[in-house]
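> I need the structure of the sequence given here:
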Amino acid sequence: MDKRKRTFLIIALLAAIVLIGTAGYYLMLDITLMNAFYMTIITMSTVGFQEVAPMHATAQLFTVGLIVISLATIGYSGGQLIGLLLDGSLRESWREQKMKEQLNALNDHIIVCGAGETGWHIIQSLMKQNTDFVVIEFEEEKLEAVKEYGSILAFQGDATSDDVLERAGISRARSLVASLNNDANNLYTVLSARQLNPNLNIVARAITHDSHEKLIRAGADKTVSPNEIGGYRMASMLTKPNVVAFLDTITHSGKIDLNLNEVIIQADSELSNKTLMQASIPEQTDLIIIAIKEQDNEQIVFNPTKEHLLKAGQILIVLGDDKDLNKLKNLAGAL
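Just a heads-up that it's a prediction; the model follows:
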């Protein structure tokens, strides 16, 4: 029985006893309703005040029964009320302890700051990729909406606060997304995050056009403007509809389940020091190599030739079905 039903039952039982007692004394003792109500209350509370009228045998038996029923009901009601209070307190304490244990267990995870429209799409994407992450949201309504979606690790807090970021395990995190509702909050979050973890990969939401550079100077590695991306996409749907259809396929918006992924070549892998022709990656994995990012610089080689030499530390950017990705990870020594 939930709290609302139990509370209603307690009130209903007490009200029923008061009504029965008042009606009984009114009819048996021939007194006013006020006096009958008074007699009922002093009988239920067992305070022992003087009766307002002489008590005959029937009234005495009625009083004995009313006392027994009242004591039982009040005892039950008191126990239920105490149970409700302790239940809520203990449950909240248990949830807090469980949350603390889950947060302490996080490592190499992503911190999502803000669960608004942009944050919600980030959360859904991370869930599909089975990535460990924690959500920080200041508004209780948005936080509850996130928790109702599934077993998402999320807690209420101000992401611009160092204490809140430390609670989210920022020192052990690998990335942070600042997707709050204004540039000022995103800027403060980026500043705090960069100070707490210099090696953190930070992606920040830029709302206004001139906020990109400020966020980068504050410590963000990358900035994204949902408004700009939305505008470009809408224009592309008008001028390049087939390109958009292809991109939809890659981003799981289409019916074909393809995705862009990246895999790092490890030093002890069988791909290291082989050419693309010798590695035969497409034949072994059914994945298409789109580009290769070199280890020692930011250069990205698009559509690499078969003679391209694979080295440890290079990042392979591939297109294909997610289920084939583990084949490549196994070849690259990433599993």
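> From now on I want contacts and neighbour counts done on CA atoms only, so please keep to that.
Fine.
> Let me see the contact set for the nearest residue to Glu139 once chain neighbours are set aside.
Excluding its sequence neighbours, the residue lying closest to Glu139 (Cα to Cα, 6 or more residues apart in numbering) is Gln156, at 7.1 Å. Residues near Gln156 by Cα atoms under 8 Å, 6 or more residues apart in numbering: Ile136, Glu137, Phe138, Glu139, Glu140, Leu143.
> Try it again at 10 Å.
Gln156 makes contacts with Gly114, Val135, Ile136, Glu137, Phe138, Glu139, Glu140, Lys142, Leu143, Glu144, Val164, as judged by Cα atoms under 10 Å, 6 or more residues apart in numbering.
> what's the following helix or strand after the helix ranked longest in the chain?
Using DSSP state H to define each element, the chain has its longest helix at helix 57-105. Scanning forward in sequence from helix 57-105 by DSSP states H and E, the next helix or strand is strand 110-113.
> List the neighbours of that following strand that are in contact with it.
So strand 110-113 is contacted by 119-120, 122-123, 126, 131-138, 154, 157-160, 165, 168-170, 172-181, 185-186, 189, 200-204 (Cα under 10 Å, 6+ apart).
> Next secondary structure element downstream of that strand?
That would be, after strand 110-113 and using DSSP H and E, helix 117-128.
> My read is that Ala235 contacts Val243, right?
No - using Cα atoms under 10 Å, Ala235 makes no contact with Val243, being 11.7 Å away.
> The closest residue to Ser70 other than its chain neighbours: what's it in contact with?
Spatial nearest neighbour of Ser70, chain neighbours left out: Met44 (5.3 Å); criterion: Cα to Cα, 6+ apart. Met44 is in contact with 14, 17-18, 21, 38, 63, 66-71, 73-74, counting by Cα under 10 Å, 6+ apart.
> Farthest pair within those?
For those, the maximum inter-member distance is 18.6 Å, found between Tyr38 and Thr73 (Cα to Cα).
> ranges for the helices of this structure?
Listed in chain order, the helices of the chain (DSSP H) span 3-29, 33-45, 57-105, 117-128, 140-149, 162-167, 183-196, 211-218, 226-239, 241-250, 276-279, 281-285, 325-331.
> and the second one with helix 3-29, angle?
Taking axes from the mean of the first three to the mean of the last three Cα atoms, to 10 degrees, one finds that helix 33-45 is oriented at 120 degrees with respect to helix 3-29.
> buried set for helix 33-45?
Buried residues in helix 33-45, defined by neighbour count with 16 or more other Cα atoms under 10 Å: Asn35, Ala36, Phe37, Tyr38, Met39, Thr40, Ile41, Thr43, Met44.
> here's the other one to compare against:
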Amino acid sequence: MSGSSSIHKMRLGMFVLVGTSVSAVIGYTLAGWSVLDAVYMVAITIFGVGYGEVRPIVDPGLKVFTLLVVVTGCSSGIYVLGGFVQMIAEGEIQRALGARRMSRGIEQTSQHAIICGYGRVGQTLVTELRTSGIPMVVVDRNADRLAEAERDGVFVVVGDATDEVVLKRAGIERASVLATVLNGDAQNVFVTLTARDLNESIQIIARGESVATERKLLRSGADRVVLPTMIGATKIANLISCPSVETLVGDAGAFARMNQDLEAFGLGMLEIPINAKSALAGATIKDIELTGDGGNVVVALCRDHGEVLRNPKHSDVVSAGDRLIILSHKEDLPAVTRKAAQESGTMVYRGTKYTS
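Predicted coordinates:
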């Protein structure tokens, strides 16, 4: 509101100043002065230069007119200048107050997440965490990028995340987790080292670009390392080798997280194409789930004509041209894959060909 008030003041002052200048030029012109002399007289009068009158002013009416030009022009000019100064001062005060409020807000926050880096990955991460309602503080050297997050109500700290002072301003002593998603591997390693030194119990999740960096980050104190390049490659591989699984799951992020969670529990998901010579052609879902030690679950049956049966019945029969989406313990995968490939010769499991 105060910012708009100063702008309104400047606009009003400019309107009066321009109106006074135009009226004065017209008045002097009507008094018999040339346009150039009139403009020159108005300029030195309003802006207080005072080089002297262009022509001697002996007419009382012209003297009164000049006096009005001086008062009105100088007053409107000062009014414009005052509005400009007010706008600058208010902006500086608001920034100072905003920084103070931000500092107090961070000081009162605990068990929060610290996000180091507000690039593409950082922005996506902040969006996800805001949806989850998790309190957070974003640290980045680019003040322009942080301004957007600040407008959205996110606590921000401008500075280098490898600096201990900056991390302390972000409340690392009270934070529960720190995610460093900077573009450079070296920066993420330094942030990890600094954060672990400041808070031994904080959970650190770091972004890396290679397996070698992953080892360095883990040795530096990271609890978990995320490799976006590897995730992207796995995503593309899944699109190529298991299109039906990808269609079934739908969301790419959920599919990647699902695969990681399955591997942690020793599980795997595979897609089995059924051809006319496959031993599973003509078998029921019950027969397939009993293959091996009974640890197989047919998640979906993709018919040859495009229909997808999620959670098919035990009595459903598998036909040639269908595709099976099976969830199983890894030790049970060879049995079902050998059964399916008994006559066909090859099948695909997560991009790897198996030969009977």
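> Distance-wise, check the most centrally placed residue in the first structure relative to Gln102 of the first structure.
Among the residues of the first structure, Ala154 comes closest to the average C-alpha position under Cα atoms, centre = their mean, at 3.5 Å. Distance of Ala154 of the first structure to Gln102 of the first structure, computed by Cα to Cα, to the nearest Å: 10 Å.
> on that earlier part again, turn the contacts of Met44 of the first structure into TSV, including distance to His109 of the first structure.
As requested, these are exported to TSV (distance: Cα to Cα, whole Å):
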residue	distance to His109 of the first structure
Leu14	54
Ile17	59
Val18	60
Gly21	64
Tyr38	66
Thr63	68
Leu66	63
Ile67	62
Val68	61
Ile69	59
Ser70	58
Leu71	56
Thr73	53
Ile74	52
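> So how do I select the buried members of those in PyMOL?
Per 16+ other Cα under 10 Å, the buried members of the contacts of Met44 of the first structure correspond to this PyMOL selection:
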select buried, resi 17+18+21+38+63+66+67+70+73+74
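> for the contacts of Met44 of the first structure, which one is nearest Leu106 of the first structure?
Ile74 (47.8 Å).
> Map that closest one onto the second structure.
Correspondence of Ile74 of the first structure to the second structure, assessed by TM-score structural alignment: Gly77.
> list the contacts for its match?
Met10, Gly13, Met14, Val16, Leu17, Val18, Ile46, Phe47.
> Still touching in the first structure? Go through these.
Mapping the contacts of Gly77 of the second structure onto the first structure (both residues aligned by TM-score structural alignment, their matches' Cα atoms under 10 Å) leaves Gly13, Val16, Leu17, Ile46, Phe47 still in contact.
> ok, those vs Gly32 of the second structure, which is closest?
Ile46 (20.2 Å).
> What is the equivalent residue in the first structure for the closest one?
Mapped onto the first structure by TM-score structural alignment, Ile46 of the second structure lines up with Met44.
> What residue in the first structure is paired with Leu198 of the second structure?
Superposed on the first structure with TM-score structural alignment, Leu198 of the second structure falls opposite Leu196.
> mind checking what Gln123 of the second structure lines up with in the first structure?
In the first structure, Gln123 of the second structure lines up with Trp120, judged by TM-score structural alignment.
> Tell me how many other residues surround that match.
Using other Cα atoms under 10 Å, Trp120 of the first structure is surrounded by 18 other residues.
> Count the neighbours of Thr46 of the first structure for me.
Thr46 of the first structure: 12 neighbours (other Cα under 10 Å).
> That one reaches Ile67, doesn't it?
Yes - look at Thr46 of the first structure against Ile67 with Cα under 10 Å: they come within range, at 7.4 Å.
> Show me whatever sits in contact with both of those two.
Counting by Cα under 10 Å, 6+ apart, the common neighbours of Thr46 of the first structure and Ile67 are Thr40.
> now for the contacts of Gln156 of the first structure, which pair is the farthest apart?
Across the contacts of Gln156 of the first structure, no pair lies farther apart than Glu144 and Val164, at 18.1 Å, counting by Cα to Cα.
> Would you quantify the distance from Gly171 of the second structure to Leu333 of the second structure?
As judged by Cα to Cα, Gly171 of the second structure and Leu333 of the second structure stand 48 Å apart.
> ugh, typo on my part, it should be Ala170 of the second structure
Distance from Ala170 of the second structure to Leu333 of the second structure, by Cα to Cα: 48 Å.
> Give me the more crowded residue out of these two.
Under the neighbour definition other Cα under 10 Å, Ala170 of the second structure and Leu333 were set side by side, and Ala170 has more, 29 against 21.
> give me every residue that touches the equivalent of that one over in the first structure.
In the first structure, the residue paired with Ala170 of the second structure is Ala168, using TM-score structural alignment. Contact partners of Ala168 of the first structure, counting by Cα under 10 Å, 6+ apart, are 100, 102-104, 106, 109-112, 133-136, 153-155, 157, 159, 162.
> hmm, 8 Å instead?
Contacts for Ala168 of the first structure were tallied using Cα under 8 Å, 6+ apart; they are Leu103, Ile111, Val134, Ile136.
> For Leu143 of the first structure, what is the corresponding residue in the second structure?
Superposed on the second structure with TM-score structural alignment, Leu143 of the first structure falls opposite Leu146.
> out of everything not next to it in sequence, what's closest to its match?
Using Cα to Cα, 6+ apart and skipping the chain neighbours, the partner closest in space to Leu146 of the second structure is Val156 (6.5 Å).
> From Ile67 of the first structure, how far off is the aligned partner of Ser21 of the second structure in the first structure?
Aligned counterpart of Ser21 of the second structure in the first structure: Val18 (TM-score structural alignment). Separation of Val18 of the first structure from Ile67 of the first structure (Cα to Cα) stands at 11 Å.
> Thr160 of the first structure too?
60 Å.
> Same question for Met34 of the first structure.
For Met34 of the first structure, the distance to Ile67 of the first structure equals 19 Å [Cα to Cα].
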